[in-house]
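*Asks:* Generate a structure from the sequence data that follows.
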Amino acid sequence: MPSLSVQRLSVVVPVLNEEDAIGLFLEKVIPIIQDIDRLEYEIIFVDDGSTDRTSQVLHQVHAANPAVCMVRLSRNFGKEAALTAGLEAATGDAVIPMDVDLQDPPELIARFVQLWREGYDVVYGQRSDRASDTAAKSGSAGLFYSLFNRLSSLKIEPNVGDFRLMSRPALQATLRLRERNRFMKGIFAWVGFQSIGVPYTRPARAVGTSKFNYWKLWNFALDGLTSFSTVPLRVWTYVGGIVAVFSVSYTITIILQTLFFGRDVPGYASLMAVVLMLGAVQLISLGIIGEYLGRLYIESKQRPIYVVREQVGLRPQTESSSPVETLLAYSKAAR
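*Replies:* Have a look, this model is predicted:
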């Protein structure tokens, strides 16, 4: 458990073309953090290849407040990679990833810190109301969480996003997972640690528009399912077995009909129906195998998760020991 001396909190904020949202975000977040006793802070914005004035705004903000830092990536690598870059740059005893659009209520930060100081390693926000989302988005989200938890041995809490507090041991353990196709919700859940949820009502965006369209959300869901479950691969063994049983049964039926009632010439329509059905099953199975094979291909290249173009105001990482040694050090302190 962290001591009650002055502690350091890192807030990680991935941004993409959010020049108008940064000022409003800081106006809300900084006073809340400053009101928490015995707490220093840093706010790390990760510019994920913005094409507007986001990086210039962050330079200006850093000149006025050195606690606001920036990691600027060389191009758009995606939110999951940008979030990873921010987590790796964080130097705090605890870290909170959150969105710049204020849909993650800054008012919960004080509650997160309180529960962390009580001994929890992970404090996550759980949306109790998604009235700000469209019916299609909230419905598809519910379907995804249900499907993921059915197909994977790993369970993730429904309506839980990236908004959470992680202690330094939990963060170090998270950063040890180096896969390139990153599904952070699954990674956070896989790591474990003593966790507690804080329910909240998700408000509408304060400014700007979401960068996630339905196509990106669909691909994001595919990444999640294929990263933490092999059931989509395994299910085709059972599909093949069922089709084989029906095929053998149908073959025996034809043989018996021929022996006892004479030869029966099948119709063209039924033949085409069977051929098309089996062809569709084969193509779908090949497509799912291709999804997994493509991910293996990407992982085998061992490319970096992201490339940094510029860093502004970051504190050097402590000569910290390995993640395992960090976990042992916290464990000894708790005893």
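*Asks:* only C-alpha atoms for contact and neighbour calcs from this point on.
*Replies:* Fine.
*Asks:* OK, contacts around the residue nearest the centre of the chain?
*Replies:* Residue closest to the average C-alpha location in the chain (Cα atoms, centre = their mean): residue 184, at 2.7 Å. Neighbouring residues of residue 184 by Cα atoms under 8 Å, 6 or more residues apart in numbering: 80, 162.
*Asks:* same check, this time on residue 257
*Replies:* So residue 257 contacts 263, 264 (Cα under 8 Å, 6+ apart).
*Asks:* Find out how far the strand or helix carrying residue 279 is from the centre of the chain, if you would.
*Replies:* In the assignment (DSSP states H and E), residue 279 maps to helix 268-301. Distance of helix 268-301 from the chain centroid (Cα atoms, centre = their mean, to the nearest Å) equals 27 Å.
*Asks:* name the helices or strands packed onto that helix?
*Replies:* helix 231-261 (3 or more Cα pairs under 8 Å, 6 or more residues apart in numbering; DSSP states H and E).
*Asks:* in the helix it packs on, what's buried?
*Replies:* Buried residues in helix 231-261, counted by 16 or more other Cα atoms under 10 Å: 232, 233, 236, 254.
*Asks:* Once you drop chain neighbours, what's closest to residue 80?
*Replies:* What sits nearest to residue 80 in space, not counting adjacent residues and going by Cα to Cα, 6 or more residues apart in numbering, is residue 182, at 6.0 Å.
*Asks:* Also this sequence, please, to line up against the first:
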Amino acid sequence: MRRECTEEERGLSFPCKLSVVVPCYNEEGNVSRLYDETLMVMRERGISFEVIFVDDGSTDGTMRQLEAIAGRAHSGVRVVELSRNFGKEAGIYAGLRNASGEYTVIMDGDMQQSPEVVLQMYDWLESHPEDDCVAAVQEKRREGAVISFFKRCFYSVINRAASVEFVAGASDFRMMRRNVVDAVLEVSDYYRFSKGIFSFVGFKTHYMPYEARPRGSGKTKWSFFGLIRYAIDGILGFSTAPLRITTWVGLVLSVLSFLYLVVVVVKKLIYGDPVQGYPTIVSLILLLGGLQLLALGVIGEYLGRTYMEVKHRPVYFQRRVIDSRDMKKTDSADAQSDENTEYNNRE
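*Replies:* This next block holds a predicted model:
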């Protein structure tokens, strides 16, 4: 599935300077405008680039729009159509596997991330060879107070629990050198959490503030509970803190239960006080039963992920790949064939 790099690509030269990876899901009204804007910005600067659109099982007309873009594109456009909806993380992974540029940038397909910011990232890497990656950090977020509160809580919790640092506000919108892309691709986890993977592989990263634009058309694909699930995936994927917390809670409860037992026995033997009755016993049973189920749930989450990882299932499947360069070659060959046929008829 991954396009193997030639010796030339692995050396000092690359097929293009910049690869733009755009995972898409039901972005029919945005992808064409995004491509046109990116094309205009890159042409003004004279940057050789390619765009890799990954259609993640869209149910609207996104794929038709991407086919049209590939058909009219003057620069390299590659459309990777996945066999079904595998999620944004799989879309990012598929895009990186198909990228071949010296630099690779990941953008959303909703028009909120401007190609002008991509140029700023590009200029930074060109002028700062000591940095390997530029990550965009959103300054002003267009979200409600509740979601903002939970996001702050998430970063606070995961930074205390994980062994790597998570920068608040840093998204998947980032530009990487080839060595960073190769390192990210080496992490072939089935349950992918790109923010954690970027932190895990390391490399020197510059964090660049930017302001997101309003969405071009359509609505966000992320629900509140979807974000909660995504946060849980991040915590479980890059920390064993939930298991440690479960262990400590069990230890504390065991000590408290033993002390309570000692107190009850002493009061009975010395003072003759009767043991507390039915309500106390029922309350303790319900409390301990609930904690046991919680602990089993945490352990089950880790076991379930381990079970899926050891299956070594692919992160995604490609239905087809459309490359504008191949389409141009086909058109040229057809045109040449028509010319030869016309010439032979004249003879």
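*Asks:* Aligned to the residue nearest to the centre of the first structure, what sits in the second structure?
*Replies:* Aligned by TM-score structural alignment, residue 184 of the first structure pairs with residue 194 of the second structure.
*Asks:* Neighbours of the equivalent of residue 105 of the first structure over in the second structure, how many?
*Replies:* Residue 105 of the first structure maps onto residue 114 in the second structure, with residues paired by TM-score structural alignment. Residue 114 of the second structure: 18 surrounding residues under other Cα atoms under 10 Å.
*Asks:* pretty sure residue 114 of the second structure is touching residue 213, no?
*Replies:* Yes: the criterion here is Cα atoms under 8 Å, and residue 114 of the second structure meets it with residue 213 at 7.4 Å.
*Asks:* ok, residue 66 of the first structure - contacts?
*Replies:* Residue 66 of the first structure neighbours (Cα under 8 Å, 6+ apart): residue 313.
*Asks:* Name the SS class of it, please.
*Replies:* With DSSP: H, G, I helix; E, B strand; the rest coil as the basis, residue 66 of the first structure sits in coil.
*Asks:* Tell me the residues of the first structure aligned with stretch 24-42 of the second structure.
*Replies:* The aligned range for stretch 24-42 of the second structure is 15-33, by TM-score structural alignment.
*Asks:* Show me where the second structure has its helices.
*Replies:* Under the criterion DSSP state H, the second structure contains helices at 7-10, 31-45, 62-72, 88-98, 115-127, 145-161, 178-186, 194-201, 224-238, 241-266, 278-310, 324-346.
*Asks:* out of those, nearest to residue 208 of the second structure?
*Replies:* Between residue 208 of the second structure and the helices of the second structure, the shortest gap by Cα to Cα is with helix 115-127, which sits at 7.9 Å.
*Asks:* what's the angle between the closest one and helix 31-45?
*Replies:* For helix 115-127 of the second structure against helix 31-45, the angle by axes from the mean of the first three to the mean of the last three Cα atoms, to 10 degrees is 40 degrees.
*Asks:* who's in contact with stretch 212-220 of the second structure?
*Replies:* Stretch 212-220 of the second structure is touched from outside by 27, 29, 30, 110, 111, 112, 113, 114, 138, 140, 141, with contacts defined as Cα under 8 Å, 6+ apart.
*Asks:* For it, which residues meet the burial criterion?
*Replies:* By 16+ other Cα under 10 Å, the buried positions in stretch 212-220 of the second structure come out as 212, 216.
*Asks:* What residues in the first structure pair up with that stretch?
*Replies:* Stretch 212-220 of the second structure corresponds to residues 202-210 in the first structure, going by TM-score structural alignment.
*Asks:* ok now the matching stretch, how far from the chain's centre?
*Replies:* Put simply, stretch 202-210 of the first structure sits 19 Å off its chain's centre (Cα atoms, centre = their mean).
*Asks:* for stretch 38-47 of the second structure, same thing?
*Replies:* 26 Å.
*Asks:* do stretch 144-164 of the second structure as well
*Replies:* Taking the mean of its C-alpha atoms, stretch 144-164 of the second structure sits 17 Å from the chain's own mean (Cα atoms, centre = their mean).
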